[in-house]
Each structure stands twice: as C-alpha cells, then as structure tokens.
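Q: this one's structure only:
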C-alpha cells in the first residue's frame, strides 16, 4: 500500500491553528470581555470602519455598534455557552450603518469576533424552504449510499458548486469517494481513494471544532493580525475554531494542482469522531455568505445523524446475529460433550459464526479441520509461530503473509486468520481462515507520491496529478470486524472454562 505515511510523521505535525493570518472575505476582532476594548484586529478593518488598524486597536467595540448590540454581546459572556454564536450587528462608518454577521467565540480571557457581510434575508428564506425538502429526502434514504447521493445532489443545486462529493474515511484515514455530482469535463473521483496525507490528522482535528471550511479563492492575499502577538496570551492567537483562518500554502498548491480555485469542506461526524467530509470544488472563485454556510452546517448535522442511525442499525443486527450464533455454538459443545465436535461437526459450525471459509482446531494432541485450510504441516508451523504471541489474547489479521514469513505459501486459502488460544503452552488453538480477495484500488493519483520534497529535504509539495492510479492488492482477505474480535474474546473465556472442567 502506501510506503510513507506522511499523515502521522510529517503532515500531522504542522501547527495549522497558529497560522496567525486570515482570509480576506471577513474581518477579525479580539476584545476584552469587561469593556469590549479591542486588543487585536485584522489589518483589513480599515475597509470596514474607515480607520487604520493601529487606531482601531485600543478602542471599544461599543464605539462602532449599537448599544443594544453591545449589551447582547456582553450577555453572551455570562450565558455559559462555549460554542460559536452568530449575532447580527450594525457597524457604523461615516455615520452610515451596515448590517453584518458576527460569529462570537467566548474564550477564557477574551472574546473573538469573526465578521462577515450579512446576506439577503429573503434569499435565505427561499433556500430554507428548499432545505426542508432536502432534509426529508435524506431521512427517507435507507442506505448510506442513498443518503450520500441525496446530499451531494441537493447541495449542488442549492450552492452552485461545480463538483460536490462525499468522502468516507477508513481505519487508516484514507478517504474513498462514495458519492459525487459534477459538471461535464471535470475529473471523476467516484470510487477513488485518496491517501490520509491529503487531509492530515492536524486538519482532521480542526474539523471537530469547525463544521465547515470555506476557501473562496486560492489566489487570495492573506491578512495579518495587529498586533502580531496577542497581548493577553503573549503568543500567536489560537485560530483553531475560526472559519476565517488562513490556508496553508501546501493546500493552496494542492487546489491548484486539482485545477480548482475555490473549495468548501463540510464535516460528517459519527460518535464524536470524523466519519467523512462533503467536499465542494469550483473552477472559479466562489464566496458563500454566512447564511448559505449555515445551510451546509445544518445539512452536516442531518447527514451525520442519518449515517449514525443507519450504521448503528446495521451494527445492531450484525451483533445480534453474532450473539445468536455464538450461543448456538456453545449449546452444540455442551450437547456433543466435545469441544471439537461442537464447533466443527454440526449444521452451524464455527466458520458460520466468523464468516470464514475454513477452520482448524488443535486440541489435546490432534488437529481437526473443516473447509479450506493450510495443510497439516503448515498448520503445525503456524501454531509454533502463534506461540510467540501473547498467550491470553485473540490474534487476528487480514494480511497474514505480511506478518508471518511463510504465509504467502497458502495465501489463497488463508490470507486472513483469527485465532483463539485454548492452551498456548500445549499448542492448542482454534483458528479460522478467510481466503485471499484480490482487489483493484483506484487512487486519485499515485499515493506513494502524495508528498514530494525539494532537494533540500525541507520544502515540500503535493502531487501534481490526480488521475486514476490503480493498485492491485493481493494476499489480503476481508477484514475482521471489531465485533467479531469481541465475540472471539468472549468465546475464548467459555473455551477456557470448558476445557478446565473436562480435563
């Protein structure tokens, strides 16, 4: 698979939250809680207030907004709300007031305001009516694929992005595109996998704090904060949860290589973890006002809840089926009064419990098998190897040949294995095997070239091509699910007790 995991050992260590710059589609203020005195601001506030930033800093926000808005803002400080709260404010410049949206972040020592122009209220109401239909369609979907298809199609209609796709993470944080809608002529990524380093762990962590990430133009000029050092913390301000936070240069280069000039990513959460992203691409610069971004944010919650519900339902049924089969296996052992016969010689075998094609039981001096398994000599050698593992732990792998040197000799029958130790000292194990499943993985570009360093070994660049790159994966079986491993552990406890009683 991927030879170098830049997700964890390089990209994942970049301090994205302390970039100390913002994108110019909005304005940033940092103010004291007590008197709303501005202690830090983005240098573009001159466009907003008609005063240079060095004159704005030190003044109170109350000089620029209405008194009732200032009172409402202060009221948020004592409410105990630690999430970002949007407020409508009217900022005055040359005696003329203009309506804005202020996204308020209440910190322990100060308050942060992200300010953007407010959108048209009537347009938002029209969009909200359409949103109710989209939510109903998502809730009607019976599968994750169907729900994902609905959300990408409807978001494209609502927003006008050239391409929208749903991107699901696997256990290694590689992402697979499971739904896509696009304009003609754009590269198709449906079914393609992208390496974890494309959205490294630092970036993924920030999605737990931010529902979405909007980049209206990759060709923007970043705006500095003044003063550079936050006077309260005496460090760069932490912009982790700021939508306006500037973009790392490598990601802008990544967008350029993808031939897009604007993007938006919306999180999909399950069990408080990042499950996937809704990724939006546009060939030209594109700005979405806060109201439209809120639609995306709301749909993020709807699709997250739907996916959680669907997957939880599937998992419940799967676990329930496992428990029923495990109970029957235990009953078989007791009725046969024999461990091996109860597991291998009934209508319901242990292979049925673990969706395996073969099983071998090494018990009290003999090896009995069912289905497709390695030959006896290979099984004996495998048992010697298993004895080097922790004797009280279930062992499982879906790529045995990568861990056991001689595994490639029987990979067709046994690329996957789960083993339950009965008595490791005596070489007694119950082993289930899954056959090799040869798969072709379509990558969006060569994953081994996800990151390319300059000759100095310091500066780096993302890959320049995202064309389909195929990888044939061999000697790998269908992976064992966490629930199956748990059932194997439970079965190990029963087997240990049963063996002790029948000695």
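A: Structure's in. What do you need? What you see is a predicted model, and the numbers here were worked out from it, not measured in a lab. Numbering: from 1, shown residues only.

Q: use CA for all of it now, contacts and neighbours both
A: OK.

Q: residues near residue 212, how many?
A: Residue 212 has 22 neighbours, counted by other C-alpha atoms under 10 Å.

Q: hmm, it is touching residue 297, no?
A: Yes. Between residue 212 and residue 297 there is a contact at 6.7 Å, judged by C-alpha atoms under 8 Å.

Q: identify the contacts common to the two.
A: Among the neighbours of residue 212, those also in contact with residue 297 (C-alpha atoms under 8 Å, 6 or more residues apart in numbering) are residue 266.

Q: now do the contacts for residue 32.
A: Counting by C-alpha under 8 Å, 6+ apart, residue 32 touches 38, 39, 109, 110, 111.

Q: here's the one I want to compare it with:
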C-alpha cells in the first residue's frame, strides 16, 4: 500500500478518503464485480478463524463459509445481487448476523468497481426504541420558534439519544473557520460555547466528505487502526476508496488533535443548508464509546430533519431583510422605467440605491462626478478608492468585508467604510456604484492560538502539529465590517442590470434626438439660405423702382418723397437683415479650418476698423495680453468683431466710452474677456441674449438685428468652446470666451 506523508504544504490535500486503514472495532472485506475478494483488513483474524492474506484472491463463497454458523449458503452473494439490481443498499443495511456468538451488522456499499462489506458490532452504548425516540426528539426540537431555540433543543435531544459527554452545534463561517453556537455538556466540563476554531481544524476535503457521509464515528482514538491488504496488480497496489465507508480510519493529524483535547471518542452529524455544509453536530466523549449503525442512522435522520428545519428557520429570518431589499429594488426599477435622468432616478427619491442593501453609505460614480448618499468617506478619499476599484475589479461586481486589508488607504476611514460592495455600470467610462459598511470592532475567542500550528522537530525542521493548548485565546478584530449577504449581492446585480438598461435606453434616446436636431438644423440652414437668397431679388426691385421714382419725377410733393425715402431705408434695413441671416446659416454649413491664430494682429485690425467706423468721441480701447487661439480664422474673427462692435456701440453714450479686451491661459483653455462700460443687460434677459432676433428693451434706440450674438453662440459651439457673460444695468458688461487648447 502507498504511504502518504502529511506536511505543511499539503494538509488541505491529504487524501483522507483513501487512508489504507480501518478503525479497530470492525473489519472490512472488498470484492470486485465478479465477487472475488481483492481487499481485506488485516484485523479480520481477530473476528474470524482466518487471516487476511489467505482470503485475498478467493471468492465471496469462501468468506460465506466462515460465517455459516447461522446463515444460508450464498447469503452475501444474494445481498450483493439485490443491491446491484436496485442500485442501492439502503433497504438492505444493516444485515444482522452472528460472529462467534456475538451480534454483528453487515453494512454494504459501493466504492467504484468494488463493493465494501463492513462488519461491526451490533451492541451499542445506547439502547432505545427508535420510533418513539425520534418522534419525541423531533417534537421537542421543533417547539422552538427561533433558529437559536431550534439548535439548543437539537443539541439537548442528540445528547439524550446517544449519551455523549458533550454535544455542540458547530457552524462554519464564510472563510471556513467555525464557531460553537449551541452546547449541552456534563456539568464538570468547561464550556466551549462561543469559541472559534480555525479552518485548518476541519480542512476543505474533510468538509466535502461531511456532505457525502452525514454521520461519522471515531470509536477510540487510542486504538490502533488496521491496515487494508490487497494483491499487487502489475507490480502496483491500488488504494481502496473509502468515501462511503463507516469504518474508515482517521487522519493521524485529527487523531492527535482529539488526543490533545483529551477526547477519546467523537461522533458527528452533518447539517446542510441548500445542499452546502452549514455546520456539524459535534459530539465528544472522554472515554471510548461506540454506537451502532441503528443509533447512527437515527441520529442521521434527526440531523436531516434539523437541516430541513434549519433551512426553513434561516430563510424565515432572512426573509424580512430580503423583502426590504426587494421592495427598494422594485421601487427603483419603477422609477428607472419611467425614463428621465438616471442619476436622479436612483439618488434623489425617497427610495435610493442606499436601500437595496444594509449599507450605511453609497456612492454613484457617474458622468465624471461622485454622488454621495448616507455616511461615506470624503470626496478626496473616495476618488482614489474609485480609481483603485476601476483598476482592480476583474468582474462586474466586487465585495469585501475587509477593505483596509486589500486597500491600505482605507485604514484612514475604516470607521465608515471597512466593507465595500461595488458594481460596474461602464468599464470603459469607469462608472460604478459603491456601497459601504462601517467597521465593527469585535472580540473573537479562539480555542487556542490559531496562528501557531507549526512546531520544530528534533531535526530542526518545521512540521505540522495540532494545537496542544486549547486555552481561550482572545483576538480583537478591527478594520472589518458586517459581511455582505447573498441577498444583498443578488439585489445589487439585478439593480445593476436595470441601471445599465436605463443608461443604454437614455443614450439611444439622446442619439435619436441628436439625429433629429441635426436634421432640423440642416433643414433650417437650407430654408434660411433659400428664403434669404430669394428675397434679395424682389427687395432690390422695390428699392430700385423707389429710387427711380424719386429721381425721375420732379412733380412729387414732399409727402410722397418722404414716403419713398422710408421705403428705400426700409429696403436697406431688410437687406442688411437678410445678409445677417445668410451669415447665420453659413456658420452651420461651413467646415472649420482650424489653425493657431495670432490674436494680437486680429484684434488690432478690428480695433482700427471699428474705431474709424464708429468715430466715437473719447473712446478708450485697451488691448491686454493676447495669447493665440486654435480655431477657424474667419469665424473667430467674426466672433470678436461682433462682440467688440457691441461693446463700442452700447458704451458709446458713456463718458468716456471704455472697452477692454484681454486673454489669459489655463492648463487646458485660453480665456478672453471683452469688457465695456455700456448700458448693461437686464438679468431677466440673461437666458435669451443668444437667441435669434432677440433684443433688449433698453437698446431699442441702438441699431441692431438681434442676429449677431446668435451667430457668435453658433460659432462658439462649433468650436466646442464656451461663452458666458456678467453684466449690471448702467454699469457695463463682460463677455468671456473659453477656447480649448490644441494639446
């Protein structure tokens, strides 16, 4: 047989399902599909008048002959054939028989291509009426209304059933370590209730076996296990899989662990929740103790009933919180499906993203801003955390209840955010929602120091050893929050899908609106150009005929001449307006020819032209710094021409008129200001000054069409620039234009 050495590197991979040994209180025989004996435990000689080697390779009939004191010939063969036919041995086990005038149970099971025959005593430390005992035990257990009462009652009833010195309910936590949450014991024993045990005490592969074997007995830790012998095949011996074996020997590490605790015998019953190992009913006795198959099956049945009740109670206790989360999710879903701004929908109503979990704070990172709800770190602290999550989130969701352990800066704000649950909305844009839970400082009482499983042996090498001391070892846990529940994570995932759907829908709506707006602009440009162009011919005709009448007809009286002059003046004004509309439409149709513009020459040329054109007395025209601008020369010149024209025109009646233009640079923009001391703009017109044909009441006496600023606005938008103003009636106006730098 192959020996397996356990060391520090492979404890979690120790093949405990193939230990190569069985416990000493029974013996094992394994046969293949032809019912030939290919495995026998070495201790068979203690129970039958034979030895293991003499049976290897023989047929099952040879074993039957050794057991024929009270049995018919071929009885084991018939049991095996029946089990093979029904594909189960549950209705057969246990088969009672007599060996050396003592009652034994034969327990049959399948192990790959082999069939296990395990013989163990039928006598037990506990005799009882199984039906009455189980009925009474279950009735007592289910009287408790809460999960705690159920578990306390379960521990009490199991102790009454099997009579062990200590019965504990041991619950596994998320990281694999366990806690004793219920206990019944003999009075002289120290309590273990509330103690925590590290995950290494019951490693992963052992927990997996507990899901397959719902009961497990270790009769006597001091009894030497018996080796399983087999014949070599092609020079190799294959280990026998004892996953379903009742007699399977115990890991030497676990045996030493029990010895260190002073435990002589142990028995466990698995508790499952949604097909996963929730915990164990762990029973300890301080002297060797055996309970037979019937008692173990009764205990297993009680464990299954407890598991069902546990699932019901656990779901019942979870349902209240889950219903709250679901109600919040349903409310937010309803708001999102109505349309509108997505960020407002999930942050600005009575129900918000904060309500879909048990978090104390939530942060929405969306459209280059952070929206905070509840108790959160500062913006300065959240911004780098969000950046870290963008880089480190490999999936659409991430959660931890120990944020400072994985993100060191979180120690500075662990009191408000030791737990984080994040979901991405857009990986490309780095948009996400983050929920936060505060620190919960707690004290964990360990059964011995869980951090010292390593000892130095005589050779100076490290070796793995179970703890020798189980004295209470106290640990203060900081930088840890309440764990995120499955319901919270599930709710967040569902909400994420709804938010992403709403964002995509809104993006599509905006895209459609942009297409319609673009089409409307193009149609308006075409219409404006066509109408303006077509109006010029009849307008020229009106003007020309009016001038001809005025010049060629000397008999006209003064009133007729005055009327004709007004017609000619009106035609000139209308012609100017048509030119302005054409200019406006050309802005929309023209393609930009962007270059770096030397603004000093452009502004000085405009200054010279405008000063001559207006001939304003005592005009003070200042030109400050003139950094270059990246844009289309014709259009940028048109912007400054319009704004400077207005500045001079509307300050012409001030004493003296004062106009100033200057620029300054930031890291990303060039910002120009054009200041005047003119009539100013009424605050009621601030939102309309860039509209087409809009003019203020206080400038009715100044010539203008209401098109100039509309042209300016359109040119600015075409350059992806910004324009805004500040003004006060009777004091003056400042227009600001911010052009993006060509980086």
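A: On my side now, so go ahead. From a predicted model like this one, the values you see are computed outputs, not experimental measurements.

Q: strands of the stretch 1-150 of structure 1, residue ranges please.
A: 21-22, 27-31, 38-42, 85-93, 96-106, 111-117 (DSSP state E, counting those that start in this stretch).

Q: show me what contacts whatever residue of structure 1 lines up with residue 47 of structure 2?
A: Under the alignment (TM-score structural alignment), residue 47 of structure 2 maps onto residue 48 of structure 1. For residue 48 of structure 1, the residues meeting the contact criterion (C-alpha under 8 Å, 6+ apart) are 91, 93.

Q: thinking again about what came up before, for the contacts of residue 32 of structure 1, which one is nearest residue 283 of structure 1?
A: Checking those against residue 283 of structure 1 with C-alpha to C-alpha, the nearest one is residue 111 at 35.9 Å.

Q: surely that closest one meets residue 102?
A: No. Using C-alpha under 8 Å as the test, residue 111 of structure 1 is too far from residue 102 to be in contact (11.5 Å).

Q: quick one, which of those two is more surrounded?
A: Shown here are residue 111 of structure 1 and residue 102; by other C-alpha under 10 Å, residue 102 has more neighbours (26 against 21).

Q: can you count the residues close to the aligned residue in structure 2 for residue 226 of structure 1?
A: In structure 2, the residue matched to residue 226 of structure 1 (TM-score structural alignment) is residue 229. For residue 229 of structure 2, the neighbour count with other C-alpha under 10 Å is 21.

Q: helix, strand or coil for residue 266 of structure 1?
A: strand (DSSP: H, G, I helix; E, B strand; the rest coil).

Q: the match of residue 226 of structure 1 contacts residue 42, doesn't it?
A: Yes. Shown here, residue 229 of structure 2 and residue 42 form a contact pair, counting by C-alpha under 8 Å, at 6.4 Å.

Q: so what sits against both of those two?
A: The contact sets of residue 229 of structure 2 and residue 42 overlap at residue 52 (C-alpha under 8 Å, 6+ apart).

Q: buried among the contacts of residue 32 of structure 1? Need that as a selection in ChimeraX.
A: Remark: buried members of the contacts of residue 32 of structure 1, expressed as a ChimeraX selection using 16 or more other C-alpha atoms under 10 Å:
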select :38,39,110,111
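
Q: what does residue 148 of structure 2 align to in structure 1?
A: Checking TM-score structural alignment: residue 148 of structure 2 goes with residue 145.

Q: look up how far residue 302 of structure 1 lies from its match.
A: 15 Å (C-alpha to C-alpha, to the nearest Å).

Q: so where do the strands sit in the stretch 501-650 of structure 2?
A: Along the stretch 501-650 of structure 2, the stretches classed as strands by DSSP E, counting those that start in this stretch are 594-597, 620-623, 629-632.

Q: deepest of these, which one?
A: Sort the strands of the stretch 501-650 of structure 2 by mean neighbour count, taking mean count of other C-alpha atoms under 10 Å, and strand 629-632 sits at the top with a mean of 22.

Q: what's it packed up against?
A: If contacts are counted by 3 or more C-alpha pairs under 8 Å, 6 or more residues apart in numbering; DSSP states H and E, strand 629-632 of structure 2 sits against strand 594-597, strand 732-740.

Q: residue 455 of structure 2 is nearest to which of these?
A: Taking these one by one with C-alpha to C-alpha, strand 732-740 is closest: 68.2 Å.

Q: residue range for that closest one in structure 1?
A: Aligned by TM-score structural alignment, strand 732-740 of structure 2 falls on no residue of structure 1.

Q: packing partners of that strand?
A: Applying 3+ C-alpha pairs under 8 Å, 6+ apart, one finds that strand 732-740 of structure 2 makes contact with strand 629-632, strand 669-676, strand 722-728.

Q: swap in 10 Å and give it another go.
A: strand 629-632, helix 633-650, strand 658-665, strand 669-676, helix 708-718, strand 722-728 (3 or more C-alpha pairs under 10 Å, 6 or more residues apart in numbering; DSSP states H and E).

Q: output the ones you listed in JSON lines; the columns should cover distance to residue 371 of structure 2.
A: Shown next, in JSON lines, are these (distance: least, C-alpha to C-alpha, whole Å):
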{"stretch": "strand 629-632", "distance to residue 371 of structure 2": "35"}
{"stretch": "helix 633-650", "distance to residue 371 of structure 2": "37"}
{"stretch": "strand 658-665", "distance to residue 371 of structure 2": "31"}
{"stretch": "strand 669-676", "distance to residue 371 of structure 2": "27"}
{"stretch": "helix 708-718", "distance to residue 371 of structure 2": "28"}
{"stretch": "strand 722-728", "distance to residue 371 of structure 2": "25"}
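
Q: closest one to residue 478 of structure 2 among the ones you listed?
A: Residue 478 of structure 2 lies closest to strand 669-676 among those, at 47.4 Å (C-alpha to C-alpha).

Q: now that closest one and strand 722-728, what's the angle there?
A: For strand 669-676 of structure 2 against strand 722-728, the angle by axes from the mean of the first three to the mean of the last three C-alpha atoms, to 10 degrees is 30 degrees.

Q: contacts only, for residue 135 of structure 2.
A: By C-alpha atoms under 10 Å, 6 or more residues apart in numbering, the contact set of residue 135 of structure 2 is residue 302.

Q: what residue of structure 1 matches up with it?
A: Checking TM-score structural alignment: residue 135 of structure 2 goes with residue 132.
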